[in-house]
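Peer 1: Got a predicted model here, sequence first, then my questions.
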Amino acid sequence: MSSLENILYFQSALGFLANMVLLLFFIFIILDHRPKPMDLISFQLTFVHIMMFLIGGNSWLADIFESLNIKNDIKCKVTFYSSRVMRGLSICITCLLSVAQAVTISPSTSLLAKFKQKHKKYIINALFYIWILNLSVSSDMMFYVVGFTNVSETKQMQVTKSCSLLPMSSIIRGLNFTLSTSRDVFLVAVMLTTSTYMVNILHRHQRKLKHLHSISHLRASPEKRATQTILLLVLVFVVMYWVDIIISLTSFLLWMYDPVILTIQKFVIYAYPTITPLVKISSDKRIINVLKSLQSKCHQIF
């Protein structure tokens, strides 16, 4: 068990630091330049992933609650609610990222082309409604989260070392799981649809360039690199999402808690927030240029 926890700690540290680097990059872009619409989405997604690592670690929140003499029940409700909100935001914003990129690379003759003119406005509005939706939808389970007492006597299901879920009827349990899963499955379906659409566009564009230039190896454009990055992120998200769903479905419907399974599930949940900034940093040349310019400025100062 200790080895699994050490791997989880390393993953969390790596993911948090990588997301912080990416967040600083987006802040630099927003303050010093005119950000692209996709940068606004990526900025939000990076912030959400940082919050996921902070809330998932839970130690800093525990210290705050302990210093304020706040009951364990309130601590559990706040952390559980915040965790659900951030996980919901992660899937919604990833879906928006996929849709926005599909609009960006869509040809002028397609139906999506009409959204290009007010692309930034639509994205800002979508981000606003995504936050409102997740802050509202994720509040239902707060009534069932309490501080951990004695599972054998109260039939609670322990979900962390200090928190547990109160028993609920099979109807409410199934309804909650069905509603949350239906939302996620719909968003995953949208991501897969837009990904298929983007792959088709890239394939047709590649064939057209090869026909015009008669070259087997062509240099990828920034739009193509960005699209390939998002396709990779969507693939990683979908795979990790379904693994998480299988684990959650087994634990929730069978009302079963296992510390080892919980640790593995956390590793799966944090895999996407860890991989995302690493892929973005390695694929976006602007980040390398910004880091080089910051390095040169530091050398001038010191």
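Peer 2: Received it, and whenever you're ready, just let me know what you need.
Peer 1: Could you use CA atoms for every contact and neighbour count after this?
Peer 2: OK.
Peer 1: and the residue lying closest to Ala271 once chain neighbours are set aside, what element?
Peer 2: Closest residue to Ala271 apart from its sequence neighbours, by Cα to Cα, 6 or more residues apart in numbering: Met240 at 7.3 Å. Following DSSP states H and E, one finds Met240 within helix 222-254.
Peer 1: does the residue nearest to Ala271 really touch Thr274, like I thought?
Peer 2: No - judged on Cα atoms under 8 Å, Met240 makes no contact with Thr274 at a distance of 11.8 Å.
Peer 1: wait, what's in contact with the spatially most central residue of the chain?
Peer 2: Nearest to the mean C-alpha position of the chain, by Cα atoms, centre = their mean, lies Ser90 at 3.1 Å. Counting by Cα atoms under 8 Å, 6 or more residues apart in numbering, Ser90 makes contact with Leu45, Val48, His49.
Peer 1: Just put those residues in JSON lines and tack on neighbour count, distance to Thr193 and secondary structure.
Peer 2: Below are the contacts of Ser90 laid out as JSON lines (neighbours: other Cα atoms under 10 Å; distance: Cα to Cα, whole Å; DSSP: H, G, I helix; E, B strand; the rest coil):
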{"residue": "Leu45", "neighbour count": "25", "distance to Thr193": "21", "secondary structure": "helix"}
{"residue": "Val48", "neighbour count": "21", "distance to Thr193": "24", "secondary structure": "helix"}
{"residue": "His49", "neighbour count": "25", "distance to Thr193": "24", "secondary structure": "helix"}
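Peer 1: Alongside the first one, take a look at this:
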Amino acid sequence: MENSDIVISVIFLSQTVVGILGNSFLVYHYLMLYYMGCRLKFTDWILQHLIVANFLTLLCKGIPHTVSAFGLKNFLDDIGCKLIFYLHRIGRGVSISSTCFLSVFQAITLSPSASRWTQLKAKSPSYIASCVYMSWALSFLVNIAFPMYMRARQNNRNITRLRVYDICSTVHHDEVCDIISAVLLSIPDVVFMVLMLWSSGYMVCILYRHKQRMKHIHRSTFSFRSSAEFRATKSILLLVSTFVFFYTISCLFQINMALFHNPTSLWVNMASVVTACFPTVSPFLVISS
């Protein structure tokens, strides 16, 4: 193995181990709360879906690329490539939708009582719960076409029609079909990102107004509740901003890789490292808050 391969393998292994340990700690935490009979917040329920999505991403992205970085390239057959890539796409879709719903729900909860969102406060848990389950179904349906184009590396005989990646390859169509499919698959992600950015901006405005108001109020009967809500809002904003940061970098890598017929292993590995960053970091952001 070359020095660069050793570095990449250590990075993949560290990300996978740290991410699985962090998410496992959150699973243990929620299990203990469940057995103790504690009543969880609705945001905790959304976070549980995010944890499942993190596990799918780490197991389907981190472990195969870790094995590949240690030198074992052709260890997956066609079925393995199809399954690994499909589950990773599902985890990715649920991750962005769960983060979006977490931001939207907190924005509705934080909205002033005199705002137009007052009627939604009581009904928002049932609405968002339905949306979370629908996001799982949407991820299963939208990504159903991906397994049909995945192939194992050892079966790459007609190299002109295959785009070769690190552990698998995809069937390469003409550029028009690739662009159309990429646009259609990006529509749900764009919608979730717009909702996420809108709700985050709305919460930032509320936090700013609250800060300006509190400058003139030294003591208040609702200060404790208000501070607790705003601490939760700041932690969710931190989680959302972290997701947007890593998601944007990942999209830039994916666009760059799509422009080349056979991207280099360096670009593939860097894209995989960035993709696994949020599932690795997010549980520790939740733990710290």
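Peer 2: Everything's here; your move. Quantities reported herein were computed from a predicted structural model and do not represent experimental measurements.
Peer 1: Would you mind telling me which of Met240 and Thr274 of the first structure has the busier surroundings?
Peer 2: Counted by other Cα atoms under 10 Å, Met240 of the first structure and Thr274 do not tie: Thr274 has more neighbours, with 23 against 18.
Peer 1: how about that one, what's its partner in the second structure?
Peer 2: Aligning on TM-score structural alignment places Thr274 of the first structure opposite Thr280 in the second structure.
Peer 1: now the one helix or strand its match maps to: how far from the chain's centre is it?
Peer 2: Using DSSP H and E, Thr280 of the second structure falls within helix 277-288. Mean-position distance between helix 277-288 of the second structure and its chain equals 11 Å (Cα atoms, centre = their mean, to the nearest Å).
Peer 1: So which other helices or strands are in contact with it?
Peer 2: Counting contacts by 3 or more Cα pairs under 8 Å, 6 or more residues apart in numbering; DSSP states H and E, helix 277-288 of the second structure packs against helix 3-35, helix 42-57, helix 223-258.
Peer 1: quick check: the second one aligns to which part of the first structure?
Peer 2: Per TM-score structural alignment, the counterpart of helix 42-57 of the second structure in the first structure is residues 37-52.
Peer 1: Check stretch 246-265 of the second structure too.
Peer 2: Going by TM-score structural alignment: stretch 246-265 of the second structure matches residues 240-259.
Peer 1: Show residues contacting that stretch.
Peer 2: Around stretch 240-259 of the first structure, the neighbours that count as contacts under Cα under 8 Å, 6+ apart are Met157, Gln158, Val159, Arg173, Gly174, Ile261, Gln265, Val268, Ile269, Ala271, Tyr272.
Peer 1: Quick one, which of those are buried?
Peer 2: Met157, Gln158, Val159, Gln265, Val268, Ile269, Ala271, Tyr272 (16 or more other Cα atoms under 10 Å).
Peer 1: just those residues now: which is nearest Ser106 of the first structure?
Peer 2: Of all those, Ser106 of the first structure sits closest to Tyr272, with 26.5 Å by Cα to Cα.
Peer 1: How much space separates that closest one from Met142 of the first structure?
Peer 2: From Tyr272 of the first structure across to Met142 of the first structure, the span is 25 Å (Cα to Cα, to the nearest Å).
Peer 1: Mind reading off the mean deviation between the longest helix seen in the second structure and the first structure?
Peer 2: Ranked by residue count, the top helix of the second structure under DSSP state H comes out as helix 175-214. Helix 175-214 of the second structure, aligned to the first structure and superposed, deviates on average by 1.3 Å (mean Cα distance after the TM-score superposition for the first structure).
Peer 1: Name the residues of that helix that are buried.
Peer 2: Buried-residue list, helix 175-214 of the second structure, by 16+ other Cα under 10 Å: 188-189, 192-193, 195-200, 202-204, 206-207.
Peer 1: now that helix, how far from the centre of its chain.
Peer 2: Centroid separation for helix 175-214 of the second structure versus its chain: 14 Å, with Cα atoms, centre = their mean.
Peer 1: Find me the equivalent region of that helix in the first structure.
Peer 2: Under TM-score structural alignment, the match for helix 175-214 of the second structure is residues 170-209.
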